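Chemist: no sequence on hand, only this structure:
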């Protein structure tokens, strides 16, 4: 499969290129960086793997739609409007859109959903923590946002109304049903995520720690290969792994 990588000079772009070179069923067709000709890069490409910035997503969608090129989008930090635009593009193109392409993290997503169904948020207090390197620009991370969305779905809560992003001052006792979100940044941490369910007398913690970007890059290449022959639609890494 001939693949295009956007964000060639970025950390993830370099990792994706290495993952393509290590995959017998994939070949690097072209790569692209901001300011270069995206139309030319897409000519003859069978798929794009995108780990860039939300500011570049609109142009990518426009050019991919014109070329009919399937997309694997790993960029995070999109606005609600951009998410809607991605969903709209998926009516024409097959798109895998995921906050994390690690097999381990997607297992964490699955476990979090089932733990939330069993434990709930009436007896158990739920807290989410994430840590990334000092260069990461969006917070909370896309992976943490996905974890919160899963928790919202399973506990009938809202991201906008029921999430406490850190705490400061005299906050008073913890309100029942709220979900805490805590973001840490520092060093060269690739990505740590923990979901905690805490009740009187017991605590359940689900944790994933990534030590290499290659786990995300290899997963993204796997998603691109999975897209071959798929009809238009918006897919997730859960679909790729058969966990949906």
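Modeler: Looks like it arrived, so ask away. Just so we're clear, the structure is a prediction, and the values are computed from it rather than from any experiment.

Chemist: use CA for all of it now, contacts and neighbours both
Modeler: Will do.

Chemist: how many residues are close by residue 20?
Modeler: Residue neighbour count, defined by other C-alpha atoms under 10 Å, stands at 24 for residue 20.

Chemist: included below, for side-by-side comparison, is a second structure:
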């Protein structure tokens, strides 16, 4: 039985992952950490990671950037692998993540969805065939009206997957209204839509002469990210020190 620590257990994603793990046959949340302890859980919850004295096999983190430094120090001191899902890390913190990965297994991904990460692999293969044949590449992402960043980190990760397959020669265009000019063949257009309660839609369009090929992923709830995080946690147990991402989990 894999024993997990849920870091940020009383946040929205922490509570969702708690429910997901309850249905797992070979995993259990043995401890939680959250500065807010006013929610009843069926496992012990500590208000700081330093106070946790429960033996676990892996840590799943959905907290906030301010808590990541202490978490990394704790995991390194205990030799614990960590699935790092918190976003908005500073450049200094990203360097600390890299340093930690030299001592423990760290899994960090722009998007924890299994489907999105499978899509990244499919896009690489598609780009290698379609871009040389003259297909234009456009990406449209849609999210709820409360999302602060645009384009989304997932949209950029998808664009990076395509660009990586094409040797990094393409530039990203975010707003065509500023320049009246025809489209360049070596560009990836990225458009952001914000409205309602859309959890997350990402569509990559390869537009050629007389044919269009579209790849689309739709998330209908945030549980897809929680499920991916749990799968990542199970994958990371027993792994050697290093930096991993979701492509390792799904075997791409």
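Modeler: Arrived safely. All values derive from a computational prediction rather than experimental measurement.

Chemist: report the contact partners of the one residue sitting closest to the centre of structure 1.
Modeler: Central residue of structure 1 (C-alpha atoms, centre = their mean): residue 99, 0.5 Å from the mean position. Contacts for residue 99 of structure 1 (C-alpha atoms under 8 Å, 6 or more residues apart in numbering) come out as 74-76, 142-143, 146.

Chemist: could you redo those residues as TSV and give each row secondary structure?
Modeler: Shown next, in TSV, are the contacts of residue 99 of structure 1 (DSSP: H, G, I helix; E, B strand; the rest coil):
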residue	secondary structure
74	coil
75	coil
76	coil
142	helix
143	helix
146	helix
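
Chemist: of those, buried ones?
Modeler: Among the contacts of residue 99 of structure 1, the ones that count as buried by 16 or more other C-alpha atoms under 10 Å are 74-76, 142-143, 146.

Chemist: and of the residues you listed, the nearest to residue 21 of structure 1?
Modeler: residue 74 (18.7 Å; C-alpha to C-alpha).

Chemist: give me the nearest residue to the closest one, chain neighbours excluded.
Modeler: residue 51 (5.0 Å; C-alpha to C-alpha, 6 or more residues apart in numbering).

Chemist: what's residue 131 of structure 2 aligned with over in structure 1?
Modeler: Under the alignment by TM-score structural alignment, residue 131 of structure 2 pairs with residue 120 in structure 1.

Chemist: neighbours around the nearest residue to that match once chain neighbours are set aside, how many?
Modeler: The shortest distance from residue 120 of structure 1 to any non-neighbouring residue, by C-alpha to C-alpha, 6+ apart, is to residue 155 (6.2 Å). Applying other C-alpha under 10 Å, we find 19 residues neighbouring residue 155 of structure 1.

Chemist: which residues touch the equivalent of residue 155 of structure 1 over in structure 2?
Modeler: Applying TM-score structural alignment, one finds that residue 155 of structure 1 aligns to residue 166 in structure 2. Residue 166 of structure 2 sits next to 127-128, 131 when contact means C-alpha under 8 Å, 6+ apart.

Chemist: now the residue nearest to the centre of structure 1: how far from residue 45 of structure 1?
Modeler: Distance, residue 99 of structure 1 to residue 45 of structure 1, by C-alpha to C-alpha, to the nearest Å: 23 Å.

Chemist: now do the strands in structure 2.
Modeler: 2-7, 27-33, 45-46, 58-61, 82-84, 105-108, 136-143, 171-173, 187-194, 200-208, 211-219, 242-244 (DSSP state E).

Chemist: can you pick the most crowded of the contacts of residue 166 of structure 2?
Modeler: residue 127 (21 neighbours).

Chemist: how many other residues sit next to the residue lying closest to it once chain neighbours are set aside?
Modeler: Spatial nearest neighbour of residue 127 of structure 2, excluding adjacent residues (C-alpha to C-alpha, 6+ apart): residue 162 at 6.0 Å. Neighbour count of residue 162 of structure 2, defined by other C-alpha under 10 Å: 26.

Chemist: can you find the partner of the residue nearest to the centre of structure 1 in structure 2?
Modeler: Residue correspondence to structure 2 (TM-score structural alignment): residue 99 of structure 1 is matched to residue 110.

Chemist: structure 2: which residue goes with residue 39 of structure 1?
Modeler: Aligned partner of residue 39 of structure 1 by TM-score structural alignment: residue 50.

Chemist: kindly report the same for residue 166 of structure 1.
Modeler: Match for residue 166 of structure 1 (TM-score structural alignment): residue 175.

Chemist: quick one, what contacts its match?
Modeler: 190-191 are the contacts of residue 175 of structure 2 under C-alpha under 8 Å, 6+ apart.

Chemist: what's the spacing between it and residue 74 of structure 2?
Modeler: Separation of residue 175 of structure 2 from residue 74 of structure 2 (C-alpha to C-alpha) stands at 43 Å.
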